[in-house]
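Asker: Sequence and predicted model, in that order:
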Amino acid sequence: MSYNHHNQSQGYVPSYNSQNTGAAYMARRGWGNESDRNTTISFSSKSSSKRIYITLFIMVVLLLIAAIVIIILFATGVFSSTDPLQNPTSSPIFNPTLRPPINNIPTLGPPIFSQNQSYSGAFTILYQASNDFDTKNTNNYNRVFNLIQNALDNVFVTSTLRPYAAKATLTDLQNSGNDLQVLFRVNMLGGGNVDQFTVADVIRNNLNQLRTLLNGNAPIDPNSVFVFRQFT
């Protein structure tokens, strides 16, 4: 910056003849324009940063929610960390490698319940013991024997076992303390799903009929009915 010096005492005023003055600099920068004075400061950079922080926060929240959902699904067994195809817990139902040749399949015999069946059983008539039953083939023994035999025949002929031609055969009468024990046998053709419990239920379900056929004075103990199957 150059100055032209003049003696102030001689009435001279220094003049600035340079483009490097502050006024010139301000003029070059446009600071002297009225429009530049009214220019406002922009906050666009701060608003952009705020939006970025909000976006990141939302993403973090969504990731946390997704992680919680995945943990719950694993805990409830919806997802499994093991591959069932690589680590099977059980063998497949059908295994073609174990399938036998069709010509070697054995033929099954008839089911056991399609064969003739035989059962032995017993029940007790309370308070009917007598010395007459200690000696077999007496008149009184034979009379009571035939009476009970006919009653059993009537019960089984009219029972649910009738389709199998079930026939009851009285085998013996024995004193048991004060009671009379009745021993019998039941034979039938086939039998389907019949078992010893079915035969015993025929006796229990027809106790009233038995009492009536035995002149109404035969108190039969339902808990004494016992039947078992005989295999020959």
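Answerer: Received the coordinates, thanks. Residues are numbered from 1 along each chain as shown.

Asker: alpha carbons only for contacts and neighbour counts from here, please
Answerer: Noted.

Asker: which SS state does residue 170 fall under?
Answerer: Of the three states, residue 170 takes strand under DSSP: H, G, I helix; E, B strand; the rest coil.

Asker: Based on its surroundings, how many neighbours for it?
Answerer: 20 (other C-alpha atoms under 10 Å).

Asker: Looks like it contacts residue 187 (just checking).
Answerer: No. Assessed by C-alpha atoms under 8 Å, residue 170 is found out of contact with residue 187, at 11.5 Å.

Asker: Check which element follows the longest helix anywhere in the chain along the chain.
Answerer: The longest helix of the chain (DSSP state H) is helix 44-75. Next along the chain after helix 44-75, taking DSSP states H and E as the criterion, comes strand 117-125.

Asker: my guess is residue 197 contacts residue 227, does it?
Answerer: Yes. Using C-alpha under 8 Å, residue 197 is in contact with residue 227, at 7.1 Å.

Asker: the more surrounded of these two?
Answerer: Set residue 197 next to residue 227 and count neighbours by other C-alpha under 10 Å: residue 227 wins out with 22 against 12.

Asker: Below is structure B, check it against A:
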Amino acid sequence: MTPVPTPDLSHRLPRTLAADISTYADRPGTAVRLNGWVHRRRRMSGLAFVVIRDRSGTTQVVVRGESTLAQLDGLTEETTVEVVGTTCTNPQAPGGVEIVDPQFTALSDTAATPPIELWRPKISAGLPTLLDAAPVTWRHPRQQARWQLAAASLHGFRSTLDTAGFTEVQTPKIVESATESGASVFEIDYFGRPAYLAQSPQFYKQVLVGVFERVYEVGPVFRAEPHDTVRHL
């Protein structure tokens, strides 16, 4: 029996993120729309699995039928795609739900072959590759986790202090003179005048304590000192 293709509902279907796909576990047969990158393709005899990655995680798409399988030939890894299909419960799939009877629409092709295979659990590339190809290599789940952990830490820090009645402030980062003694500073040319990158917000916080009582800042500081020593983590 030839499967009936999913109708084009993309113009009126809201986008579903990978993190939300589990909410369809008790609603098999629901039409959904995914947008993301082709994370990995695994083609077998008359069957293929395509993993779609978005900002929240991955979703498994099951492809059957020659006409749909033929679409995969032009969908290389990291191609940006839209997928419209129906949900199907599968405990082995990410989130316990997979997408069947899909329709693929390529939104943007890859400009070049990615320098690393993003679907592999670990990255074997060296630091130069990671930095030179950062727009791609940062997509790896392990690299993403660094940003996500930092974001979660900042969120927790801010939430704790906000709850305690602190006021968040943003202090200048280019100053006319050093604001803290005993620290080396970065000197810059500010429109023909000497200036420095702020090495501490201490002075401004001391002033603002007299205004708000409780203040804090999350921001960069610049100290012209060695950073890769036994004293540093």
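Answerer: Good, I have the coordinates. As the structure is a computational prediction, the values presented were derived from the model and not from experiment.

Asker: Quick TM-score on the pair, please.
Answerer: Put the two chains on top of each other and the TM-score (TM-score structural alignment, normalised by the length of structure 1) is 0.16; 76 aligned residues with a C-alpha RMSD of 6.6 Å.

Asker: before we move on, back to that, remind me what the longest helix of structure 1 packs against, helices and strands.
Answerer: If you count contacts as 3 or more C-alpha pairs under 8 Å, 6 or more residues apart in numbering; DSSP states H and E, helix 44-75 of structure 1 packs onto no helix or strand.

Asker: quick one: the helices in structure 2?
Answerer: In structure 2, the helices defined using DSSP H lie at 66-71, 127-132, 134-137, 141-163, 202-212.

Asker: Could you say which one of those comes nearest to residue 37 of structure 2?
Answerer: helix 134-137 (11.3 Å; C-alpha to C-alpha).

Asker: So which bits of the closest one are buried?
Answerer: Neighbour-count burial for helix 134-137 of structure 2 flags residue 137 (criterion: 16 or more other C-alpha atoms under 10 Å).

Asker: thinking again about what came up before, out of the helices of structure 2, which gets nearest to residue 42 of structure 2?
Answerer: helix 66-71 (11.1 Å).

Asker: in the closest one, what counts as buried?
Answerer: In helix 66-71 of structure 2, counting by 16+ other C-alpha under 10 Å, buried: 68, 69.

Asker: Give me the contacts around it.
Answerer: By C-alpha atoms under 8 Å, 6 or more residues apart in numbering, the surrounding residues in contact with helix 66-71 of structure 2 are 46, 47, 48, 63, 102, 103, 104.

Asker: So the third one versus residue 103 of structure 2, what's the distance?
Answerer: Residue 48 of structure 2 sits at a distance of 13 Å from residue 103 of structure 2 (criterion: C-alpha to C-alpha, to the nearest Å).

Asker: before we move on, the earlier item: report the buried members of the contacts of helix 66-71 of structure 2.
Answerer: Neighbour counting by 16+ other C-alpha under 10 Å classes 48, 63, 102, 103, 104 among those as buried.

Asker: what's the closest of those to residue 212 of structure 2?
Answerer: residue 104 (55.1 Å).

Asker: related to what we said a few turns ago, kindly reformat the helices of structure 2 as a markdown table and extend each row with distance to residue 37 of structure 2.
Answerer: Compiled in a markdown table, these are given as follows (distance: least, C-alpha to C-alpha, whole Å):
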| stretch | distance to residue 37 of structure 2 |
| --- | --- |
| helix 66-71 | 15 |
| helix 127-132 | 19 |
| helix 134-137 | 11 |
| helix 141-163 | 13 |
| helix 202-212 | 44 |
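
Asker: Contacts only, for residue 157 of structure 2.
Answerer: Applying C-alpha under 8 Å, 6+ apart, no residues contact residue 157 of structure 2.

Asker: From residue 205 of structure 2, how far out is it?
Answerer: Counting by C-alpha to C-alpha - residue 157 of structure 2 and residue 205 of structure 2 are separated by 17 Å.

Asker: now do residue 129 of structure 2
Answerer: 40 Å.

Asker: Which one's more surrounded, these two?
Answerer: In this view residue 129 of structure 2 and residue 205 are compared by other C-alpha under 10 Å, and residue 205 has more residues nearby, 20 against 13.

Asker: Residue 174 of structure 1 touches residue 181, doesn't it?
Answerer: Yes. Contact status for residue 174 of structure 1 versus residue 181: in contact at 5.1 Å, counting by C-alpha under 8 Å.

Asker: Between those two, which is the more surrounded one?
Answerer: Each of residue 174 of structure 1 and residue 181 has its neighbours counted (other C-alpha under 10 Å); residue 181 has more, 21 against 17.

Asker: That one - nearest residue in space that isn't next to it in sequence?
Answerer: residue 124 (4.5 Å; C-alpha to C-alpha, 6 or more residues apart in numbering).

Asker: wait, doesn't the one you found sit right on residue 224?
Answerer: Yes. Between residue 124 of structure 1 and residue 224 there is a contact under C-alpha under 8 Å: 5.8 Å.
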